[in-house]
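# Fold the following for me, if possible:
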Amino acid sequence: MKGPEVLPILKDEPWLEKYAAKIQNRFDKFQSAKKEIEQHSGSILEYARIHEFYGIHFEPLRNGWVYREWAPAADELYFFGDFNNWDRRSHPMKKNPRGDWEIFLPFDQYKDRFLHGSKVKVHVISPKNALDRIPVYIRRVVQDEKSHDFAGQLWFGEKFKWMDSEFSAANSFKQPLIYECHVGMAQEKLGIGTYKEFETEILPRIKKAGYNTIQLMAIMEHPYYGSFGYHVSNFFAPTSRFGTPEELKSLVDKAHEMGIAVIMDIVHSHAVKNVNEGINEFDGSDHQYFHPGPRGYHEGWDSKVFDYNKPEVQQFLLSNIRYWMEEFHIDGFRFDGVTSIMYLHHGLFMDFDNVDLYFDSNIDEEAILYLQLANSLIHQLQPNSLSIAEDVSGMPGLSRKIEDGGIGFDFRMAMGVPDYWIKTLKHKQDEEWDMFELWHQLSNRPIKERSIAYAESHDQALVGDKSLAFWLMDKEMYFSMSLLQQNLVVDRGIALHKMIRMITFSLGGEGYLNFIGNEFGHPEWVDFPREGNDWSYQYARRQWSLVDDPLLRYGQLGAWDKAMTSLGTKYQVLASKHAVQLYLDPNKKIIAYERANLIFVFSFHPTESFFGFPIHLPSPGSYKIILDSDEKAFGGFERLDKSVEYFTDKDQNLLLYLPNRTMLVLERQ
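The predicted structure follows:
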C-alpha cells in the first residue's frame, strides 16, 4: 500500500526531516479545520461573513434596522444613542442561548431619529460591572472634541461608485515595490493629514517615484494616535482621524487608476486593552475574545492577546479580512506581529538560534492554524492578492503555500536586513565592514520563500533611533545639504545611502519596501504627539519641501531612488532568480554579482579607487554601464564614463575602473 505523499517543503528542505511529523500534523490540522468549516458553513468564504450578521444592518424584508452583538457572559444589553436621547434603559436587547443579543428598530418608527451621522453606544451589564461600550462591529467611530469620548457613528452614506473594475494587482505582486506610508503624517503641515490630501498630493509622488504598491499604516481605528495604529480598538472602522470611509475608498480607487496596488497593515496579533474604546471585556469577562488570565496579556505591548482557538474569534478575524477586501477593495495585507502570534512567548527576548524553537512547546498551533485559514481566505477572495508576514523568527515555511506544508503567506519581511544596517552604522567604522557578513545577510534565504527586502521601515526611524540618513549624516543634515557647499560627512552619507539601498534592493529579496520620505533621506526621526514632546507634530510629518528644493541634495537621493525602481521595473530584477556571486574581496571591500542578466558591482572602500580591476563574468562579450551612483545627478563626482564600452578579455574578465564608495550596473550589449 502506498504511503502518504511527502509534503514538498520536506523534499526541498532536507534539514526539516527531523520535524516531518510536526509539519505533517500542522498540514493535517488545517485540512481537518477546513473540512469542519465547510460542513458548518459550506465554505470558508461563508464562514467569514459574520460581520454581515453582527453589527447594525438595514433589513429590507423586515423594513427596519437590526443590531446584533455576541456577548455570552453579559446579563443585560441596552442599545442607546442620539436616537433615544441617550436613555440607557429604554431599548433592551434580547438574548438567545448562543449568547447573541438583538434589537429591531422599525423604519417607520425610527426613520426620523435613527439617522446618518448620529451616535450610538451599547450599555452592557455583567456580573462584573455596568459600562457603556462601542458596538464591536461598528463601521465608524468618532471622538468628541470637547470630552474626547469615543462613540460609534451611524454611517448610511450613498453607495460609493468604484471605477477600478479593470484594475489587477497581478503585475504589482510579481515584484512588489512597496511604499510604506502613514496618511496622518504624510503632509508637511503641523497636524494630521487626510485621506483626501494623501490622494491628491502624495499618490502622484509615489507614482512618479516608481513604486507599484502602497502599504497603508494605521487605518484601523485606534484611540491613541501615538500608537502608530498598532493598538486597535475598532477592527471594522477605518479611522475617522483622516476622513470618511468614502474618502478612503476614493484614495484606493485613485491608486488603482494609477496602477498602484493597495495593501494595509492588519493588526490581528493583539488589541488595545482599553475597555471604554475597544473590545476588551466587552461582555464583562476577560476571555470573550482573548485568552483568560496572564496568557491573554501581552507584556511587551501592554495589550490583549486573541484566543485563536475559539470559533467566534476565528470568524471575527476572518470576517475582518473579508470586510476590508470587499468594502474597501484592499489588495492584500501586511500582517503585523506574526512572530507574536505564532509563539506563546511572543518572541520576546528570543534569538531563535536553534531550529528546535520552531517546533517546541512554545508554538501556538491554534494561532498558526488561524494564519493558514487567513491566507486561504485571502487567496480565495482574490487570487491576485498579497499577504506578507512580519516575522523576525525565521519560521520555516512561513511564505510557502499551505499545500506545500507552509503557512501560506506570499512574502515574509526580511527583518534581519534593517537591523544589520543599523548595527553596522552604529558599531563599525567603514574600514571594518565585513563583506562576507554583508553578502550572507542579504542573500541567505530559502530559495522557495519570497522575501520583502528593506534597508529601513518605520521601525528604524521611531524615537530612540534614527533613519539611515540621520545615522550617516546626523547634525550635518541641518547645515550642509546645500548644493552650493561641500561637506565630507554629507558626501560620505549620500554615497553610502545610495549603495545601501541599491544592494538591499537588488540582492536582498523578491520585493522591496521603503518608508515614506526615506527614499530622499528624510532627516531626524518619527515621533507622534505625546505628553513627552508637548503634543508636538514636528516629527509626525514629512518635509517634502526638502526634496522639492533644487538647491538641496535631498533631490539627488530622490533621483537615485527613482532610477533604482525604474531599473528594477524595466529588468524585473526582484522577480528574477537569486543573485549569483561573481566576486567578493573583503579587504578591497568589493562585491560583484549577476541578477536578471545584469552585472552589479559595489566598491565600499572608503578611500581607495581601483583601475583596471578584473571581474570574471559568466558570459563573454561587450558591456556598458547603464546606471552608476557616481553620476552628478545623484550627488556623485562623475568619475565614470557611461559611453565607454567594456570588452571581456581572453580570461573572460571585465577590467573596470571602480571609484571608492560607488556602485555600477552593467548590461551585456
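# Going by C-alpha atoms from here, please, whenever you check contacts or count neighbours.
Will do.
# How far off centre is stretch 431-450?
22 Å (CA atoms, centre = their mean, to the nearest Å).
# That stretch: which residues count as buried?
Within stretch 431-450, the residues that count as buried by 16 or more other CA atoms under 10 Å are 433, 435, 438-439, 441-443, 445, 449-450.
# mind giving me a markdown table with those and columns for distance to residue 604 and secondary structure?
Shown next, in a markdown table, are those (distance: CA to CA, whole Å; DSSP: H, G, I helix; E, B strand; the rest coil):
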| residue | distance to residue 604 | secondary structure |
| --- | --- | --- |
| 433 | 8 | coil |
| 435 | 9 | helix |
| 438 | 11 | helix |
| 439 | 13 | helix |
| 441 | 16 | helix |
| 442 | 15 | helix |
| 443 | 17 | helix |
| 445 | 23 | coil |
| 449 | 29 | coil |
| 450 | 27 | coil |
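# Tell me which two in those are the farthest apart.
433 and 449 (27.8 Å; CA to CA).
# Could you measure from residue 207 over to residue 256?
As judged by CA to CA, to the nearest Å, residue 207 and residue 256 stand 11 Å apart.
# Comparing these two, which residue is more hemmed in?
residue 256 (23 against 17; other CA atoms under 10 Å).
# Make sure residue 57 is indeed in a helix.
No - remark: residue 57 does not belong to a helix; assigned using DSSP: H, G, I helix; E, B strand; the rest coil, it is strand.
# Next, count neighbours for residue 574.
Around residue 574 there are 28 residues (other CA under 10 Å).
# Then residue 611?
Residue 611 has 10 nearby residues by other CA under 10 Å.
# From the chain's centroid, how far away is the host helix or strand of residue 323?
Assessed by DSSP states H and E, residue 323 sits inside helix 311-327. Its chain's C-alpha centre and that of helix 311-327 lie 18 Å apart, by CA atoms, centre = their mean.
# Any chance you could list what contacts the helix or strand following it?
For helix 311-327, the following helix or strand on the C-terminal side (DSSP H and E) is strand 332-335. Strand 332-335 is contacted by residues 215, 262-268, 325, 378, 385-390 when judged by CA atoms under 8 Å, 6 or more residues apart in numbering.
# let's see this one next to it:
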Amino acid sequence: MAVRKSAKTPAKTTSKKPKPDTGWISELDCYLFGAGTHYDIYQKLGAHPMNWKGEDGIFFAVWAPHAAAVHLVGDFNGWNPDANPMKKISQLGIWEYFNPGMRVGELYKFAITTDTGKILYKADPFAFSAEYRPGTASVTADISGFAWSDHEWIAARSHTDMAKRPISIYEVHLGSWRKKDREEKDGCYTYIEAAHELAAYVREMGYTHVELMGIAEHPYDGSWGYQVTGYFAPTSRYGTPKEFMYFVNYLHKNGIGVILDWVPAHFPKDAHGLADFDGHPLYEYEDPKKGEHPDWGTRVFDYGKNEVKDFLISNALYWVEQYHVDGLRVDAVASMLYLDYGRQEGQWTPNRYGGNQNLEAIEFFKHLNTVVQGRNHGVMMIAEESTAWPGVTKHPQQDGLGFTFKWNMGWMHDFLEYMKLDPYFRKYSHNRMTFSLTYFTSENYILVLSHDEVVHLKCSMINKMPGLGEDKFSNLKAGYTFMLGHPGKKLLFMGQDFGQWHEWDEKKALDWYLADKDSHRSLQKYVRDLLHLYKKYPCLYSLDHDWNGFQWINANDGDRSIFSFIRRDETGKKSLLFVINFTPVPRPDYRVGVPKKCKYTLLLDQEHGAYKASQCPTYTSAKGECDGQPYSIAYPLGAYGTAIFRF
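Modelled structure (predicted):
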C-alpha cells in the first residue's frame, strides 16, 4: 500500500452524538440490520466524526463477517495494516473502532485479513466521501450542519401527485456538459459552478427537472458512473458532499427538481470495491450463475440477503433524505428481474419454480419502493425497464413493483426507427408511430431520448435525421412536436435541444458554439417553445395514462405520413389539437377534422415557433364530416409542417 499525503482540514470536527459506553453499534442496530430493516444504517456503519469521552475523533464500523481480522489504515498510521485493530462486536460480523484525533478530510481504508491470511485493502462501502481518481481511498467527511433553504420546495413536493404534474427532464453528465479552461480536474465544473449555469439554462429552456448521470463515486470515467464503488459518496470529480448539497438546494430554490441515476443492479470488480469484500462473496450472490454479469464483467447484488437489501434501501433513502433529491432513476431493472438476462443456456440458475424471474429482486423492488415513497411522499422512483414486465408502476398491493414511472423504451425504439427513415418510405412504417398509443395507459410512462441513443456509432439525434441541411432540422422539429403531444412525461439528453452534431463523448464538452448558428439556434428556440407550452397546458400532462386525455383525429393517414390528435385535461375545456406532417411535401389545401364548432387558435407551428398571444392566427371550423368528425378546419400545412391549436 503506497503512502498518500493527507488531505486534512485545519478545523476540528463538529461534535456529534456522544458514543455511549455500551458501544456505538447497539444490539438493536445489529438486529435491524440483520433483518434488512435498518433504513438508516449508514448513520452507524462507515466513518462518523464525534466526541467520545472528551476526545474528538472518528468512529468507524464495517460489516465483514468472513474476516479473520480488520484493521483501520490511513495516512495517520502510515498505512500500517497491523497498527489499528478493529473489534468484532456482533455475530453478524460488524467490526468497530474509535480513532481519537482523526479529523475530517483524511484518507483511510479497511485492511481486511481473510480466512486464508490474505490482506485486502478495501474502501469503506458506507464512506460519505472518496479520494479523487485515480486514488481509491475513502475520505472522512462530516455531512451534518448544511443550511438547507428549500423547505417550501420539499413541503410542496410532499403534497404533489407527480403523475398529474408536468415533468420534462434534462439528462446531464456534469463532466461533459460544459468545461472550464483549466487543467485542474480535467476542467470539469464544480457542483457550485454547475448549479448556477445549469439552473439558468434549465429555467430558460423550460425543463422541470435535471437527471444527473454518474454522481455516486466510480473509478472509471468511461463507465459514465454506472460501475459504482462509493454508493454513499458524491463523486469528488466535482467537489465535496456539502457542495453537492449546495447544488441540489440551489436548483430547488430555482424551481428545478433533481433526479439521480442509481445503480442497484451490479458493481465492478475493482480491488478496492465491494467484490469479494472480506475474501468471500458478501454483497454479491455466491452462485456465479447469479452473481456475475457475463456481458458486463460485473458482480450482481444478492437481493436475498437482508444486509445487502438494507445497504441498498438505506442508500436510496440516503440520497433522498440527506441530499433532498427528488427521484432516483433505477438503472438496468430488467437485468435484475430476469435470471437469464444476458446469459446463454446453462449460464443461469432457474428459480424454485423453474422460471427465469428473480423472485428475490421482485420482492426487493416492492420493499424498496414502498419504504422510499412511504417515507418521502412526492419522491419519484423511475424504472429503466426495457421489457414488457407487467405492473412496473402498479402498487405492490396490486402485485406491482411500485415504481412511480417507467421509461418507455418501446416508444423510443419505434420513434427513432421511424424518424431515421427517408420520408418517402415512412408510409410503410406508419404503425411505428401509432403502436405505442395502444398501450400508453398500461403504465405511467416517461418518453425518453437518453444518452444511450447518441453513443457507440448510433449518431447524434440531429444526424439520425434523413436529408441534408435544413431537412434534418425540420425532421427533428416535427419529431419533438410528436413527442410533446404523445402521452407521457418527457426526457431529452443534453445537446439534443440545439442539434449537437457529434455523438456524445464523456471526455469532451458539448459544442455550445453551435447554439449561435442560425439552424441550431432556431431548433433550440423551437424546443424551448415546446417545453414552455407543455408546462402551460394541463392537457399535456394531467391525464398521461388515461384515454380521456387523448383522442386520435386521424391515425391512418399513412400515405401522406400525417398525424392528427387531440390532448384534453380533466375538465375537457382546454384542449389542444396537433397536426404533424412527416414529409417534405406541403399540403396547402390540408383539412383536418375537429369535434366542435368554435375558433381554433394556432399557438405554434414549425415556421414561427410559438406565436405571441396577440398574434395567434385563428381558424373557424366549418360544418361537414372530415376524419370522422362533424366539423373541420382548413390550414396550409407546410413541408414537415407542425401545428398546435388551442380550442
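# Could you quantify their similarity as a TM-score?
The pair, once superposed, lands on a TM-score of 0.84 when counted by TM-score structural alignment, normalised by the length of structure 2; 581 aligned residues with a CA RMSD of 2.8 Å.
# ok so, going back, what is the most widely separated pair among the contacts of strand 332-335 of structure 1?
Spanning the widest gap among the contacts of strand 332-335 of structure 1 are 325 and 390, at 19.6 Å by CA to CA.
# Which of the buried residues of stretch 431-450 of structure 1 sits closest to residue 420 of structure 1?
Nearest member of the buried residues of stretch 431-450 of structure 1 to residue 420 of structure 1, counting by CA to CA, is residue 441, at 7.6 Å.
# What sits closest to the closest one if chain neighbours are left out?
Nearest residue to residue 441 of structure 1, sequence neighbours excluded (CA to CA, 6 or more residues apart in numbering): residue 417, at 6.5 Å.
# Need the counterpart of the one you found in structure 2.
Using TM-score structural alignment, the partner of residue 417 of structure 1 in structure 2 is residue 411.
# any idea which element its match lies in?
Using DSSP H and E, residue 411 of structure 2 maps to helix 409-419.
# ok, average deviation of that helix from structure 1?
Once fitted to structure 1, helix 409-419 of structure 2 is off its aligned match by 2.7 Å on average (mean CA distance after the TM-score superposition for structure 1).
# Quick one: distance of that helix to the chain centre.
With CA atoms, centre = their mean as the basis, helix 409-419 of structure 2 stands 20 Å off its chain's centre.
# Tell me how many other residues crowd the residue nearest to residue 441 of structure 1.
So residue 417 of structure 1, with other CA under 10 Å, has 19 neighbours.
# Is it in contact with residue 451, as I believe?
No - with contact defined as CA atoms under 8 Å, residue 417 of structure 1 does not count as touching residue 451 (10.8 Å).
# What residue in structure 1 is paired with residue 219 of structure 2?
Per TM-score structural alignment, residue 219 of structure 2 is aligned with residue 223.
# What's the local residue count around that match?
Neighbour number of residue 223 of structure 1 under other CA under 10 Å is 24.
# Against residue 82 of structure 1, how distant is it?
From residue 223 of structure 1 across to residue 82 of structure 1, the span is 22 Å (CA to CA).
# Where does residue 250 of structure 1 fall, secondary structure wise?
helix 245-257.
# Which positions in that helix come out as buried?
Here helix 245-257 of structure 1 shows 245-256 as buried, counting by 16+ other CA under 10 Å.
# What of stretch 59-74 of structure 2?
Neighbour counts over stretch 59-74 of structure 2 (16+ other CA under 10 Å) mark 59-74 as buried.
# So which of these sit within helices?
Here DSSP state H is the test, and those give no hits in helices at all.
# wait, which of the residues you listed is closest to residue 53 of structure 2?
Once CA to CA is applied, the member of the buried residues of stretch 59-74 of structure 2 that ends up nearest residue 53 of structure 2 is residue 59, at 12.5 Å.
# Please say which position in structure 1 the closest one maps to.
So residue 59 of structure 2 corresponds to residue 66, using TM-score structural alignment.
# Double-check its match against residue 53; I have them as touching.
No - taking contacts as CA under 8 Å, residue 66 of structure 1 lies outside contact range of residue 53: 9.2 Å.
# Quick check: the gap between the match of residue 417 of structure 1 and residue 446 of structure 2.
Taking CA to CA, one finds residue 411 of structure 2 at 10 Å from residue 446 of structure 2.
# for the stretch 251-400 of structure 2, what spans make up the strands?
257-262, 292-293, 298-299, 327-330, 380-383 (DSSP state E, counting those that start in this stretch).
# among those strands, which is nearest residue 508 of structure 2?
That would be strand 257-262 among the strands of the stretch 251-400 of structure 2, by CA to CA, at 20.5 Å.
# Structure 1: matching residues for the closest one?
With TM-score structural alignment as the criterion, strand 257-262 of structure 2 aligns to 261-266.
# Compare that stretch with structure 2 and give me the mean distance after superposition.
Mean deviation of stretch 261-266 of structure 1 from its aligned counterpart in structure 2 after superposition (mean CA distance after the TM-score superposition for structure 1): 0.7 Å.
# circling back: among the buried residues of stretch 431-450 of structure 1, which one sits closest to residue 479 of structure 1?
residue 433 (27.9 Å).
# so what's the closest one up against?
Residues near residue 433 of structure 1 by CA under 8 Å, 6+ apart: 424, 589.
# separation between it and residue 507 of structure 1?
Counting by CA to CA - residue 433 of structure 1 and residue 507 of structure 1 are separated by 17 Å.
# Same check on residue 341 of structure 1?
In terms of CA to CA, residue 341 of structure 1 sits 29 Å off from residue 507 of structure 1.
# before we move on, the earlier item: give me the mean distance between the helix holding residue 250 of structure 1 and structure 2.
Mean deviation for helix 245-257 of structure 1: 0.7 Å (mean CA distance after the TM-score superposition for structure 1).
# Counting neighbours, go ahead and name the busier of residue 341 and residue 507 of structure 1.
residue 341 (27 against 23).
# Translate that one into the numbering of structure 2.
In structure 2, the residue paired with residue 341 of structure 1 according to TM-score structural alignment is residue 336.
# what about that match, distance to residue 144 of structure 2?
Relative to residue 144 of structure 2, and taking CA to CA, residue 336 of structure 2 is found at 34 Å.
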